[in-house]
Each structure stands twice: as structure tokens, then as C-alpha cells.
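Participant: coords below, sequence missing:
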């Protein structure tokens, strides 16, 4: 967490939390969801505006965490902005050397590999559960073929309870 965020939390500890305004899609993209977007339906059916400002995205990703209930949020100064998830709290990018990084840029080492009923591939890491980015499925297939990862079948609906994350946070 950024020092400036920690200072803001200390200065204003009782700022209300924000729900429904931020979403993370299955490709690691962040979406801002205004009142009109929220009224149109839940994330990801109603996504909102794709964030494209690199410094804002970097700030969100440096201050992205989960609470004790498994709800993921972005600590925006003194305000906690909870994140609606399309697939999982993390989106993994696989490199040519088959190393793995999170959508926030953190290097991780997978400990398990899961495949759901729709063929989506998930990796379990010390950071938690994440979905392999669709553009990296060829590289992921190489890791499976080399025996680095052995996919275990799962139902996507069972993943939040199994890994302790909340798809749509609420108060």
C-alpha cells in the first residue's frame, strides 16, 4: 500500500466504503461503474467505462487487497472501493519462459492448476486464485504438456467458496 494512502487512512479513518463502482474483468481490465451503469445491471453484464489512464491503473493495482471476508478492494486514500470480479481476484499472464505474473505485475509460482466446465484455466498461487489470461492459453498448454501443471477439473461456481473470495462485495 502506498505511503500516501496509509497517511490518508490515519488522518480520516471513518470514511464510508464504496460498493459497485469498480470491476475487474477476466482479462485484468478495470472498469469504472457510474450510477447509470450500476442501474443497468450487475458486473460484468453491465461493465461501465474501461479505465485507460496508466497512472490511475498503476495506483489501483498497487493498492489492491482483500479484507477478512474475502472481498477485494482498492484502497483509494481513506476510502475503500470494493471490486466486483468477473472470474477471480487475479488474472495471470504467462511469459515465454512459462513464468507467471499477476495482472498487477507480481511474480508468482503456481501450486495448483484447475480447469472449469467451460475450459477456463485457473492457477492457485501464494497470492490466491486467478484465471489465466485468454491470450496466454497457448503458453499455458505448453506448461501442461511439459508436466509443469496438471489441471484438476472444477466447477466455476464452487471456486469462490473453495478459495474464500467474494465475486460481488457488499456491506
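Facilitator: Sure thing, it's come through. None of the values given here were measured: they were computed from a predicted structure. Residues are numbered from 1 along each chain as shown.

Participant: C-alpha only now, for contacts and for neighbours.
Facilitator: Will do.

Participant: list the contacts for the residue nearest to the spatial centre of the chain?
Facilitator: In the chain, the centroid-proximal residue (Cα atoms, centre = their mean) is residue 89; its distance is 2.9 Å. Taking Cα atoms under 8 Å, 6 or more residues apart in numbering as the contact definition, residue 89 lies against 24, 72, 128, 129, 130, 165.

Participant: My reading is that residue 26 lies in a helix. Confirm?
Facilitator: No - counting by DSSP: H, G, I helix; E, B strand; the rest coil, residue 26 is not part of a helix but coil.

Participant: adding another structure so you can compare the two:
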């Protein structure tokens, strides 16, 4: 996090947290009260000061005030980097490690990375599909359809080659992902937590 944020936290350690104002959509766009944030400098500040607490609630640390994010899907949205070889988070972090891969009932793909769980951006799904195989053979539409029909929690026959990793692809329903992967889509206050009624200026 930025030094100014850490210094503000030391100076004002007990500022009430903000719930329900901020969000992240499935295109990797930050939202405030449902409206897309478009100012580049604001986006950069949020990117640098985005983290999760011990309960799996993701937030933007805005100086001394924590603003919890409502997630449309996962804490990160993953995109193919400019080199065409690697993935990056929507916050511009390079993905070096992929630990697990999941397919939901609608065909969305989620990877567990060293940064946290991230859904592959819809515009980059083809990049991942090209890296899927079954017993060394490319995956066709029938094989993908069969995988989609499997119940949540099962392992498909498909593997994904990502760097040095060859990951088995698991089926995981969209609704099951937060509990399985350890995050909250709609963060709520815990007992005794102070809650702000508006954002700090």
C-alpha cells in the first residue's frame, strides 16, 4: 500500500468502514455507487491500495477509511498481458503462479493465483481455450459441453497448460465459488464493527 495510506492508518486507526458504495464488475472496472470510475489517477490509487481482510472481504484502503468492495464475480479479473504469454490482474499485477482452475455452469473460467481468485476476462477466453487439452489432444466443443454438464465440485477430464503448470479443470458453480475460494461477494459488517454512513472527503 502507499506510504500515505499507511501513515493515515497510524494517525487515525479507528475510522468506520464503508459498505455498499464501491464495487468491481466482471470487466474489471471499479464502481462507485454503481457508476464506473474512469479517472486514470483514481483507478491507479485504488489498484495500489486494494487488499483483503482475514474474512475474505476485499476493500480499497482510502487513507484511514476502508471501503469494502461488492464483487460481481471474483476479487480479480484476469487479462492476457501485452506479450501474449502471461496473465495480469485488472490491477496490473503479473500472475506468476496459478494454483487451481475452475469452470462454472455458464462457461466462465476462474483461476486461483498468488494474488487471489480471478475470473478470466470474457474477451480473453479464447487464449485459455487454446491451452486446454484432454490426454494431450485439443478440447473440442463436445468435450467442453460435457464438462459444463458435470455437477459442481467434480473434476473434469480437461487440463490447462499455464506456464510450467498443468492444472486439472474443476467444475464449480458460480454461487459456490465464494465459499470454496474464500472470499465474499457482498461484504457485510461483523458484530461490533463501526460502519460509516458516507465516504470520507
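Facilitator: Arrived safely. Because the structure is a prediction, the values reported are computed rather than measured.

Participant: Give the equivalent position in structure 2 for the residue nearest to the centre of structure 1.
Facilitator: Mapped onto structure 2 by TM-score structural alignment, residue 89 of structure 1 lines up with residue 75.

Participant: try residue 164 of structure 1
Facilitator: Aligned partner of residue 164 of structure 1 by TM-score structural alignment: residue 182.

Participant: likewise residue 76 of structure 1?
Facilitator: When structure 2 is aligned by TM-score structural alignment, residue 76 of structure 1 is paired with residue 62.

Participant: wait, doesn't its match sit right on residue 49?
Facilitator: Yes - in this structure residue 62 of structure 2 lies within contact range of residue 49 using Cα atoms under 8 Å: 7.5 Å.

Participant: Neighbour count: those two, which is higher?
Facilitator: Using other Cα atoms under 10 Å as the criterion, residue 62 of structure 2 and residue 49 rank with residue 62 on top: 21 against 18.

Participant: what residues are up against that one?
Facilitator: Contacts of residue 62 of structure 2 by Cα under 8 Å, 6+ apart are 5, 46, 49.

Participant: Is the first one in a helix, a strand, or coil?
Facilitator: By that I understand residue 5 of structure 2. helix.

Participant: mind checking how far it is from residue 72 of structure 2?
Facilitator: 26 Å (Cα to Cα, to the nearest Å).

Participant: again with residue 29 of structure 2
Facilitator: 10 Å.

Participant: And residue 126 of structure 2? What does it align with in structure 1?
Facilitator: Using TM-score structural alignment, residue 126 of structure 2 pairs with residue 138 in structure 1.

Participant: neighbours of that match, just the number please.
Facilitator: 12.

Participant: Show me the contact partners of the helix or strand it falls within.
Facilitator: Assigned by DSSP states H and E, residue 138 of structure 1 belongs to helix 137-145. Applying Cα under 8 Å, 6+ apart, the contact partners of helix 137-145 of structure 1 are 94, 95, 96, 98, 132, 149, 150, 151.

Participant: and what of stretch 147-166 of structure 1?
Facilitator: Outside stretch 147-166 of structure 1, the residues touching it (Cα under 8 Å, 6+ apart) are 69-72, 85, 88-89, 112-117, 121, 128-129, 143-144, 167.

Participant: hmm, try it at 7 Å
Facilitator: 70, 71, 112, 113, 114, 115, 116, 117, 129, 143, 144 (Cα atoms under 7 Å, 6 or more residues apart in numbering).

Participant: again with stretch 59-71 of structure 1
Facilitator: By Cα under 7 Å, 6+ apart, stretch 59-71 of structure 1 touches 1, 2, 72, 73, 74, 75, 104, 164, 165, 166, 169.

Participant: ok, now how distant is the residue nearest to the fifth one when sequence neighbours are not counted from residue 135 of structure 1?
Facilitator: To tie it back to what came earlier, the one meant is residue 74 of structure 1. Nearest residue to residue 74 of structure 1, sequence neighbours excluded (Cα to Cα, 6 or more residues apart in numbering): residue 64, at 4.5 Å. Here residue 64 of structure 1 is placed at a distance of 23 Å from residue 135 of structure 1 (Cα to Cα).

Participant: which of these two has more neighbours?
Facilitator: residue 64 (20 against 11).

Participant: What does residue 127 of structure 1 correspond to in structure 2?
Facilitator: Aligned partner of residue 127 of structure 1 by TM-score structural alignment: residue 115.

Participant: Where do the helices of structure 1 begin and end?
Facilitator: Using DSSP state H, the helices assigned to structure 1 run over residues 3-11, 35-40, 54-62, 137-145, 159-163.

Participant: and those as JSON lines, adding distance to residue 20 of structure 1?
Facilitator: Below are the helices of structure 1 laid out as JSON lines (distance: least, Cα to Cα, whole Å):
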{"stretch": "helix 3-11", "distance to residue 20 of structure 1": "21"}
{"stretch": "helix 35-40", "distance to residue 20 of structure 1": "7"}
{"stretch": "helix 54-62", "distance to residue 20 of structure 1": "15"}
{"stretch": "helix 137-145", "distance to residue 20 of structure 1": "30"}
{"stretch": "helix 159-163", "distance to residue 20 of structure 1": "18"}
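
Participant: Brilliant, that's me finished.
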